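A.B. asks: The sequence and its predicted three-dimensional model are supplied below.
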Amino acid sequence: MIKVSEAVAGEIVLEKLIDTLMRTAIEHAGAERGLLILPRGDDYRIEAEVTTSSDHLNVVLQQASVTAVALPGSVFQYVLRTKEKVLLHDAGGQNIFASDEYIREHRPRSVLCLPLLKQTRLLGVLYLENRLTPHAFTPARMAVLRLLASGAAMSMENTRLYTDLQERETRISALKDQLYRENLALRDEVDRVSMFEEIVGSSKPLQAALSRITNVAPTDSTVFISGETGTGKELIARAVHKRSRRSGRAFVSVNCAALAPTLISSELFGHEKGAFTGALHRRLGRFEMADGGTIFLDEVGELPLDTQVALLRALQEREFERVGGAQTVRVDVRVITATNRDLTAAVANGSFREDLFYRLNVFPIEVPPLRERADDILMLVEYFVQRFAARSGKRFNSIDKKTLELVQHYDWPGNIRELQNVIERSVIVGAGEVFAVDPAWLSTRPAQPRPRGAAPTRLPSQPRGEREIIEAALAECRGRVAGTLGAAAKLGVPPSTLDHRIKALGIRKTDFKFR
């Protein structure tokens, strides 16, 4: 009896439990045929049928209706109503069920219909019959079957709870993924609103870039945006997305330079639970978040080589694996990338894959620096003054003439981002009805401005020259990286990019603070 009880006690997978229960019941009951009937909603269904032939047991899992063809309907209804067993030693003899249609047609000799109870709750019904032998279900066999029924009821309840738990975990995981997507989309929308909403300007260089946006937006081609820092490359990427057939789906922006090299793959492609220390849950990557929409990879030139390989595969095959996972994830994503670095030089020195560069550079768009958009400066100043004045509750009726001359003759090495910051700062400190900019805020650059059309200082492709230029800039700025007086502004690169290169080259910023 202990073996019979143990046979079903530890099973929590429903299909395996049903198979074990039916085989054990037939082997110990002396029956030729058996049915397991379980509740499904407001109805009952036959979940399994077992038959014997030449010492062989055949268990068939099914979900069939309970009909008069399968078993004695009056016997089954009696068990449902009373929750008591029905045992017929001679089904065709004198008993209240002898007139049942099934018993009259199929003539079973021994019939047993046993309720599976958990306390007073009916979890199922086990039906057994023998068509050859009366009194097949002896007292000894009944004792075994009662023990089996009790263990089966307990195991079925545990199986139900386990299944419910799995379904809830699946729903919770799906809801978490949905919440993550919605949260990402909401943050993305907040970021979009916090930027200036439209591309402002009518100069020829800008119109040339906008014309290329109009050409490529309706397609699914990969777009490569180049331009100096602060020129509005992300705004160009958003404009491409907004005018594409994917505009109703997510636009996911990733600054590759702002991510630690060890976390870039996880951020882009996600990770499985336990993939690394601290990976307590499965996490979707940015590519999955952008499925059906657009992913924008800013500062793509900062990607490490191993991540470049994974990105190349994602571009070619539209598939990847999460970190720590073996399952292939397929996505439908349009890829837009941007950089302020010279990737051809990076390809030449081996820090950027040549095959990936050609995959990204399908349709290039170059964003002109602000110094080449002199005709747009006054329009941009008016736009930013109105925007920040409205936000701070101020009102300016005019712009100081000296300010107009100042902004038009300054070459704006930080481009639109620098102009935007200067205007916002001036609005904050401004008083009265005339808007003005403090000339001191624009005098921190070298006395001799760059000639128009000249490119800002770039980090060279060769490591030795790069170290020398970075160290010289740090020495001049006393170890400071960020801000208008920092080395990043002097070199014309984002502070995050410069920090990344400083760490990669092993330069100590503290060595330059007191020079």
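C.D. replies: Nice, thanks for sending it over.

A.B. asks: from here on, contacts and neighbour counts on C-alpha atoms
C.D. replies: Fine.

A.B. asks: Surely G151 touches S5?
C.D. replies: Yes. Proximity of G151 to S5 meets the contact threshold set by CA atoms under 8 Å, at 5.8 Å.

A.B. asks: of the two, who's got more company?
C.D. replies: Neighbours were counted for G151 and for S5 using other CA atoms under 10 Å; G151 has more, 22 against 19.

A.B. asks: Helix or strand: which one has the more buried one?
C.D. replies: Using DSSP states H and E, G151 sits in helix 139-194.

A.B. asks: Would you pull up how far that helix lies from the middle of the chain?
C.D. replies: 21 Å (CA atoms, centre = their mean, to the nearest Å).

A.B. asks: That helix: what's the following helix or strand?
C.D. replies: helix 204-216.

A.B. asks: Check which residues of that following helix are buried.
C.D. replies: 205-206, 209-210, 213, 216 (16 or more other CA atoms under 10 Å).

A.B. asks: what packs against that helix?
C.D. replies: helix 233-242, strand 363-366 (3 or more CA pairs under 8 Å, 6 or more residues apart in numbering; DSSP states H and E).

A.B. asks: Following the chain past the longest one, name the next helix or strand.
C.D. replies: For helix 233-242, the following helix or strand on the C-terminal side (DSSP H and E) is strand 251-255.

A.B. asks: Just checking, which helix or strand succeeds that next one along the chain?
C.D. replies: Criterion used, DSSP H and E; the element after strand 251-255 is helix 264-269.

A.B. asks: Would you mind identifying the next helix or strand past that next one?
C.D. replies: Following helix 264-269 toward the C-terminus (DSSP H and E): helix 286-289.

A.B. asks: another structure for you, compare them:
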Amino acid sequence: MSFNYDAFRTLLLLREFPNGLTTASLSQFLGLSLETQNSLLHDMVEFGIAERDEEQTHWLLAASSSNQELVGGFKKYFPREDDLPGRTLVLLADSRVFEACVLLQTLLQRLIVASHLSGAAICLELLVHRLQDCPYGSMSDLEKRHYVSVILMAQSDAFSLGVCMTAAHALSERAHCVAKMLGDQRAQALINLVGGCLEILSGVEDPTSLNSLLEQGLNAIKVLDDADMEGQVSYFLSFLYYARGDFRACYSAFDLAHNCPQMLNCMYFNEMYPLYMAPAASRLCQYAQSIGICESALHEAQARGDRHKILWMKILLAVHFLQMGITEQGLEYLSAVIDCVDTESSPKLFLWAWRALALHHAQSDKLEVSHRIMMECMRSRFRHGIGRFAYTATWVLELLASYEAKGLPPIPGYRLDEEIENVLGRQNRHLHGMAFRLKALRLAGDDVENGISLLRSSHEAFRSCGDRREAARSALLLVPLLKRCGRVAEAEKLEVSAQADFASTTLQPANAFVHLMPWQGHVFPASVADCLESCFNLIGNIGPALPVEAQIGALLNAVQREMGAERAVLCRLLPDGKAGYVLGCNVQAQEFDSQTYASRLQELAYPGTPDCLLSCTQEKVSLRLRISNCGEGTHGFFMESSHIAGAFVSMDAEAQKRLHRAMERELKILSRMNMVRTRNLQQMGDIEFSMPYDSAMKYYDGVGFRRTLEQARHAAASDATILILGETGVGKEVLARRIHEFSGRTGAFIPVHPASTPENLFESEFFGHEKGAFTGADRQKPGLFELANNGTFFIDELAEIPLSFQVKLLRVLQEHTFMRVGGTRNIESDFRLIAATNKNLWDEVQEGRFREDLYYRVSVIPITIPPLRERKDDIPGLLKLFIEQFSTRYGRHFAPLDQTVVEKCKHYPWHGNIREMKNVVERSVILNTGGPLDLLLLGQRRQESQPEESNEFKTFYADFPTVEELTIRYMKHVLEVTQGKVIGPGGAEQILGVKRSTLYAKLRKFGLKKSLP
């Protein structure tokens, strides 16, 4: 048989799966249509190359097929560059496993985003299996870091798809070993947490594992002590808190994590926010918030065409709506999901969807239908070899209890008595509350005291989780038992408390299981006054140390949550009548621009429009506030609900005004705070980074320098890279600082001198490093590129940069993005590069010491500073400048220089240029003992025979003293010149250039301390 290109690809893929593959998974992985794939497979069966399994559902490679022949045949085609599956399969056949795994990870992301979930499932299975085969011992450090990153991403995708979780968990040990070899503490912490979360989701949780994992996560934050790590670890902590039923802690951790950049580009971690935050909000009785979170995530997924996330958000919304009695909307979303999922492509979504359908029928008093759905769901799970899924929803237990109460047979693998004991053996307090309640109900009043004890435990467990609604249900079941025992006062007090708990939820969701709910009285929502008071208390407790944007976010959150809105947004009302997004809760910037929020807020900009507008229609309820006088123009605040009518719906004019005044006051305070902080940061940046060599230094724009300066002014107006050329000491860094000042850039001026940096530290210095990235990295360190954001990055003596680092520098100059050493996320920096050198860079290129591509990148605008000997007319002005500077510094006063001295300086060669002149003037000022200033031109003295050398200096070495004796004599001389002054300007410490502690030690050693005044 003569195979075509796609036939060879199909056979190579079947070669990797001895148990066979379905047509759908083959076609999606290889990017073929179902018709094309089917035709190929039937041809292969005819030629004895492929065969069907016994159930006629999977395709297998025939036993007679020759693997070597397949590989050799396909290599003749040489996979196309755009054929990612083909290139991957050939690499696997050639045993180039790690290269293949990198391509598999890329392919997997494409399949997930395209919602080709059958193909994604086998891609993940192949990736996880092959990652176990990678020989990491022979990898370079860079490859090892990449290997760890691929494992973490694969584990993330196992979370998301709900397949291969056990196998993915087994990779943690390998990843941890590699991270340990690298000394990467950050990666080790993340690997531990990811592995633990996989263990929990796989349903094999050790009863002690949750506390252990939480302790590890909190310890990682404490030990590594950097903000990025705190945000990343908080993603896992929030999931672990959720798994433990601690919804308040879960909420707080997610709030922190959601506002932090992610270090891992992992699908599942991007989805964790709505998957767990929304149910956590619901269990805290923040129903509007839970709906808002899900709908915002759904809109975002729809905007970017992410079908996988769309399905997840629809199933979440379906469950929420069904529990809240919004049945029509819930069934609409549920039907959309059921039509798209199956056990092969997305088993996790499949089980969620069918369990939700069973919930709906139970709520509709069709328990037999609900039971049949659950039975068929479980049969499908067993038939396809899908493992047991852990659950955290209490309604699953209630569903099983309903079946038992109706006398229906147990669901295979989910017997109620076993589930209750299983739940009590885990650490989820929310599930504990339901398990205790169901145990009490199963007693049927036979053991009243035991029933009271169990219901008390249930009530306490639910209250500790923050679920007031379920706590109230347990309390109301407890009331009649207390009355039976004669504890009437206690029962009445508990009943009042339970009704208050129901009222505070602002919602009476549908009763899912009527026979478990003894009390069905109408519940009035909490009053507007109470909600406002709670809102104002939260606003008053916002931490002033937080960044201003975080405080605005906390303000919006407080108003939106307490007033019961699904979403809220703050915008700036622009002069042209449009609205600009500032910040939102459950409203992203893209959503604000693409939908009708902006148009609804524009009305506030019209003259004569009231500051408060409450609008109620059949579809939506909204409140709009115009907020003026808050420092940066007029703002608009908008909150609305489409499904849950919160307290803000009932706000009268006075309540609206109270909220308006509170928000206007807070935003005004935050605006002022932002102005002060911005000004302080600018001042700190000026002091720390933009200060010249000397704070008293002034610039001298001499005639000989004027042309160079004019070039610099023109160049500064652009963002082009500038290369400053000139001899040592001509003032290249001073000119670079002038260019930075001319440019108007608001960031810092960051100078670096490569010659002073050891070669092995270049990456750490330029890119920065994460805490724990290598041995000795005991804290996070921002790199020089990062510090130069919005400013100027100056590299002095560019030619001294090692050749090995030049290619990395080139990449940063091209893309302005980089990673810290040990980091996993790209950092952007908008810096302007200025480089300088005293060498002929083109000669360095010809000698192979400098990269040619880097040469062209840095020499866009070359500026040459002439040496001082060619700028003789500038010398008098520079002398005057330096004398004024050092006279001020050392508290001296001198008459103007004699013209003969100036002429002598003009004819002096100044081989060290301005730096030499500066040093000559400083030394002369320090050593002057009175009278006119005599410039000690050392270069000129070396050219002379020096017959006039003073006896004072001859006595230092005329008798050939030892080094120690010469040191004593010189220190005595310096103390005489400084009149015993040791510290401060012009003191011995500064002249000798030694540490104060060293100087005092020598003074004591040589017996000179007693001679001090």
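C.D. replies: Received, thanks. Just so it is clear, the model here is predicted, and its values are computed rather than measured.

A.B. asks: Now the TM-score, please.
C.D. replies: For this chain pair, the superposition-based TM-score is 0.58 by TM-score structural alignment, normalised by the length of the first structure; 351 aligned residues with a CA RMSD of 4.7 Å.

A.B. asks: re the thing from before, so which of the helices and strands packed on helix 204-216 of the first structure gets nearest L311 of the first structure?
C.D. replies: strand 363-366 (17.5 Å; CA to CA).

A.B. asks: other SSEs contacting the next helix or strand after that closest one?
C.D. replies: Reading on from strand 363-366 of the first structure to the C-terminus, the next helix or strand found by DSSP H and E is helix 377-392. Counting contacts by 3+ CA pairs under 8 Å, 6+ apart, helix 377-392 of the first structure packs against helix 401-409, helix 415-429.

A.B. asks: In JSON lines, list these along with mean neighbour count.
C.D. replies: Converted to JSON lines, these look like this (neighbours: other CA atoms under 10 Å):
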{"stretch": "helix 401-409", "mean neighbour count": "14"}
{"stretch": "helix 415-429", "mean neighbour count": "18"}
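
A.B. asks: Out of those, flag the one nearest S173 of the first structure.
C.D. replies: helix 415-429 (39.8 Å).

A.B. asks: what's the mean distance for that closest one versus the second structure?
C.D. replies: Once fitted to the second structure, helix 415-429 of the first structure is off its aligned match by 0.8 Å on average (mean CA distance after the TM-score superposition for the first structure).

A.B. asks: contacting residues around E922 of the second structure?
C.D. replies: Going by CA atoms under 8 Å, 6 or more residues apart in numbering, E922 of the second structure touches 882-883, 886.

A.B. asks: Rebuild these as a markdown table, extending it with neighbour count and distance to L161 of the second structure.
C.D. replies: Shown next, in a markdown table, are those (neighbours: other CA atoms under 10 Å; distance: CA to CA, whole Å):
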| residue | neighbour count | distance to L161 of the second structure |
| --- | --- | --- |
| F882 | 21 | 71 |
| I883 | 22 | 74 |
| F886 | 23 | 71 |
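
A.B. asks: shouldn't P495 of the first structure be in contact with A488?
C.D. replies: Yes. Look at P495 of the first structure against A488 with CA under 8 Å: they come within range, at 5.1 Å.

A.B. asks: So those two - more neighbours on which side?
C.D. replies: A488 (23 against 20).

A.B. asks: how about the host helix or strand of that one, aligned to which bit of the second structure?
C.D. replies: Taking DSSP H and E as the definition, A488 of the first structure sits inside helix 487-491. Mapped onto the second structure using TM-score structural alignment, helix 487-491 of the first structure spans no residues at all.

A.B. asks: try stretch 463-475 of the first structure
C.D. replies: Going by TM-score structural alignment: stretch 463-475 of the first structure matches no residues.

A.B. asks: what do you get for stretch 309-326 of the first structure?
C.D. replies: With TM-score structural alignment as the criterion, stretch 309-326 of the first structure aligns to 807-824.

A.B. asks: what's the answer for stretch 373-384 of the first structure, then?
C.D. replies: Going by TM-score structural alignment: stretch 373-384 of the first structure matches residues 871-882.

A.B. asks: Return the residue of the second structure aligned against L235 of the first structure.
C.D. replies: Under TM-score structural alignment, L235 of the first structure pairs with V734 in the second structure.

A.B. asks: Its match touches D694, doesn't it?
C.D. replies: No. V734 of the second structure lies out of contact with D694 (CA under 8 Å); the separation is 10.8 Å.

A.B. asks: So for these two, which residue has more residues nearby?
C.D. replies: Shown here are V734 of the second structure and D694; by other CA under 10 Å, V734 has more neighbours (13 against 9).

A.B. asks: Relative to I991 of the second structure, how far out is the residue nearest to the more buried one when sequence neighbours are not counted?
C.D. replies: For V734 of the second structure, ignoring the flanking residues on the chain, the nearest one in space by CA to CA, 6 or more residues apart in numbering is P692 at 7.3 Å. Noted for P692 of the second structure: a distance of 21 Å to I991 of the second structure, by CA to CA, to the nearest Å.

A.B. asks: now A50 of the second structure
C.D. replies: 88 Å.

A.B. asks: What of L26 of the second structure?
C.D. replies: 79 Å.

A.B. asks: Which of those two has more residues huddled nearby?
C.D. replies: Per other CA under 10 Å, whichever of L26 of the second structure and I991 has more neighbours is L26, with 27 against 16.

A.B. asks: That one looks like it's in a helix, true?
C.D. replies: Yes. Applying DSSP: H, G, I helix; E, B strand; the rest coil, one finds L26 of the second structure inside a helix.

A.B. asks: check contacts around the nearest residue to it once chain neighbours are set aside.
C.D. replies: Once flanking residues are discounted, L26 of the second structure sits nearest to G119: 6.6 Å by CA to CA, 6+ apart. Contacts for G119 of the second structure (CA under 8 Å, 6+ apart) come out as 24-29, 111, 345.

A.B. asks: Many thanks, have a good one.
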